[in-house]
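S.K.: need a 3D model of the following:
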Amino acid sequence: MTQAVTGNVIAHELRRRIAALGHVSVAAFMELALGAYYAERDPLGARGDFTTAPEVSQMFGEMIGLWCVDLWSRMGKPQPFILAELGPGRGTLMADALRAARVSPDFLAAAELHLVEINATLIAVQKAALQGFRPQWHKSFDTLPPGPMILVANEFWDALPIHQFVMTKAGWQERVVALKDDVFVFGEANPGSERILLRPEHGKATLGEIAEISPAGLRLAAALGRRFARAPGAALIIDYGTMQSGLGDSLQAVKQHRYHDPLIDPGCADLTAHVDFAALAAVAREAGASTHGPKTQGAFLQELGIGLRTQTLKAKSDAATCAEIDAALERLIGADGMGSLFKVLVIASPDAPQPAGL
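M.R.: You can find the predicted model right below:
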């Protein structure tokens, strides 16, 4: 399907690059579009483009907070330690997590809060949500300070750029974005060096099937693996994706809570792709870390006790609020929604204790 190119700044920059190079990779298209998309806007909530689990219910962040307290205790209660989040959104998850963590004052006293965020608008919102915890902000994972660390990343990896490869009669070709009659279209080109990252499971592809890899996602998982190989800690990764590497085109765009053609209005819609959790776990282990999971979000939250938390909240609520709590729970753990689509993976130090829920 082809769509007309709009006159936005990102579209003009993509045109310029395509005119010079003939095409750009899907990863380059995503990187440019998402860089503009996430630069300043608040994409969350009813007035935005999508809703994440922390915005569905306070229970989600509360479970994550109790998970962090439990892991910190199992780690021997290091003091101080880095409590980090990648892509904190409005700070809702961390605010709920820290509220739940009040059951352990020692945890709160030891935690040094660090947030990785590039969006100036969201940083302002995070400052308001997390005032009192003295957070420090970073533009990348690489600048987080050394030491014991517990890191949370909810719906972060799905927005990292992917390369797509198409199986043709001549073998793998890279799927690219080109221009035809001033319209952005998908095309094919000789694959670049990223092809070496294709996994054995991708070799089962038949004619026309698509394989996806995220070098950026793999690099970050490897960086976590290297860090945890030399310092205690763990990263809790929650995102939508697959437990096993496979085939298929998962690139999608969302705008105003509706599916949107990814080639229309680049920079004005959210672009995402499914996370390959098996690939993340493999590179983290190769870097020296241990991994736990992946497991479905529904099973993870139920094992952490979200059902009991639901009953506690309902005991203090009227009938209408109880119905809202039940609906939120179903959305978080239901087999036909987030509960099965979203997966949970922990990357940890080789000698780290078994994390709860996994």
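S.K.: going by C-alpha atoms from here, please, whenever you check contacts or count neighbours.
M.R.: Will do.
S.K.: end to end on stretch 199-216, go ahead and measure it.
M.R.: Stretch 199-216 has an end-to-end distance of 16 Å (CA to CA, to the nearest Å).
S.K.: next one: stretch 250-266
M.R.: 17 Å.
S.K.: which residues touch it?
M.R.: With contacts defined as CA atoms under 8 Å, 6 or more residues apart in numbering, stretch 250-266 is touched by 2-6, 8, 10-11, 33, 46-50, 184-185, 268-274.
S.K.: want to put them side by side, so please do this one too:
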Amino acid sequence: MIPFSEYMNEWLYGPEGYYANFKAIGKQGDFYTAVSTSRFFGATISHYMISLIEAGHLSPYTHLVEIGAHQGYLLGDMIEWIAQEAPELLETMRFGIVERFAGLRKAQRDYFVSRFGDAIVLEHYEDPRQVGAKEAFVVANEIFDAFPCDLVFKGKTALVERQSHDIRFEGEDAQALALAEKYGQIKGEVARGYEAFARSMSALAKKLVFVSFDYGEKEARTDFSIRIYKGHEVFPLFEEGLDLGELFGRSDITYDVNFAHVIDAFEAAGFTTAGYKTQLRALTEMGLPHLLEQLAKLGDQTLYVRELNKVKTLIDPQIMGERFKMVEFRQELG
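M.R.: The predicted model follows:
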């Protein structure tokens, strides 16, 4: 039997894992993200980054990096907005993606060629520590929920039988149980790898702004949130009759993020927490209303209404607006 975190790692990142090869996101995939919902998501984050450059917190030579980029839509949307708001930055900035899977790197390169031709040079890195930039603005969407986790229940951790996919709470992983005790968990998920990831991020650039969006809360849940997404249907992991062998590697498996754990990991690595907000508040403060006003001024009412309806999904408290959170970390900013 193996720890659940190892089982989940194989499910998502093994040779035949769910994320090892390109998967469609959106209507044709298993789930939607903010990126697949509206290009104004990336445009708003880009507008915020430009405001930091204009205020002197970052320089025009900042390296824009996405982590967990899938096909690269978010980074592409951000670059497209730079071209509209501050095109001179395209001459000074560098653009990159941290991606460990060769198949996804190819999909990202192909997408950038189809979208930008040879106008944008896309750099790739397999690890954040390879970037080595002087200054960087780093963005990630739904990355922390994709870290393998252990499951704890009444002082025991979950073990999985490889062949049958049976889950039994018979383990005693000291690190997982220590984290569970720290966050007051008797039952639930304990993410593994946040600490190592935060340390690797601290080596990405001397001066760094890291903005990430994900679903969860600033405290651990007291029950199991872990679930499987397949064809836009949601299946709780412990649903009776669920065939894990059939779903293994062919579907997404995820859980609610404990942002207190994320924040502790980054602050231990030397970062300052610059913000923790709902997605609604974050996008509003980053300038989304201003971007929509600019669109309205173009005079195309049909386009405006269509994009406004997409944006509502991002900020509606009943959909993504309150459930999703933004966390921002900074390192050595003047």
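S.K.: next step: the contacts of stretch 250-266 of structure 1 restricted to strands.
M.R.: Among the contacts of stretch 250-266 of structure 1, the residues falling in strands (DSSP state E) are 3-4, 184-185, 270-272.
S.K.: run the chain-centre distance for the longest strand along structure 2.
M.R.: Criterion DSSP E: the longest strand present in structure 2 is strand 205-217. For strand 205-217 of structure 2, the distance from its own C-alpha centre to the chain's C-alpha centre is 9 Å (CA atoms, centre = their mean, to the nearest Å).
S.K.: likewise stretch 115-123 of structure 2?
M.R.: Centre to centre, stretch against its chain (CA atoms, centre = their mean), the figure for stretch 115-123 of structure 2 is 23 Å.
S.K.: stretch 13-33 of structure 1 too?
M.R.: The answer for stretch 13-33 of structure 1 is 23 Å, by CA atoms, centre = their mean.
S.K.: and that stretch, what's buried?
M.R.: 14-15, 18, 23-33 (16 or more other CA atoms under 10 Å).
S.K.: in helices, which of those residues fall?
M.R.: 14-15, 18, 26-33 (DSSP state H).
S.K.: where does stretch 274-288 of structure 2 end up in structure 1?
M.R.: Counting by TM-score structural alignment, stretch 274-288 of structure 2 pairs with residues 292-306 of structure 1.
S.K.: distance of the aligned residue in structure 2 for Pro78 of structure 1 from Glu135 of structure 2?
M.R.: In structure 2, the residue matched to Pro78 of structure 1 (TM-score structural alignment) is Ser59. Distance, Ser59 of structure 2 to Glu135 of structure 2, using CA to CA: 8 Å.
S.K.: neighbour count: these two, which is higher?
M.R.: Taking other CA atoms under 10 Å, Ser59 of structure 2 and Glu135 do not tie; Glu135 has more neighbours (23 against 18).
S.K.: any idea what that one aligns with in structure 1?
M.R.: By TM-score structural alignment, Glu135 of structure 2 lines up with Pro148.
S.K.: give the contact list for its match.
M.R.: 78, 80-82, 231-233 are the contacts of Pro148 of structure 1 under CA under 8 Å, 6+ apart.
S.K.: and stretch 135-149 of structure 2, how far out from the chain middle?
M.R.: On CA atoms, centre = their mean, the centre of stretch 135-149 of structure 2 falls 4 Å from that of its chain.
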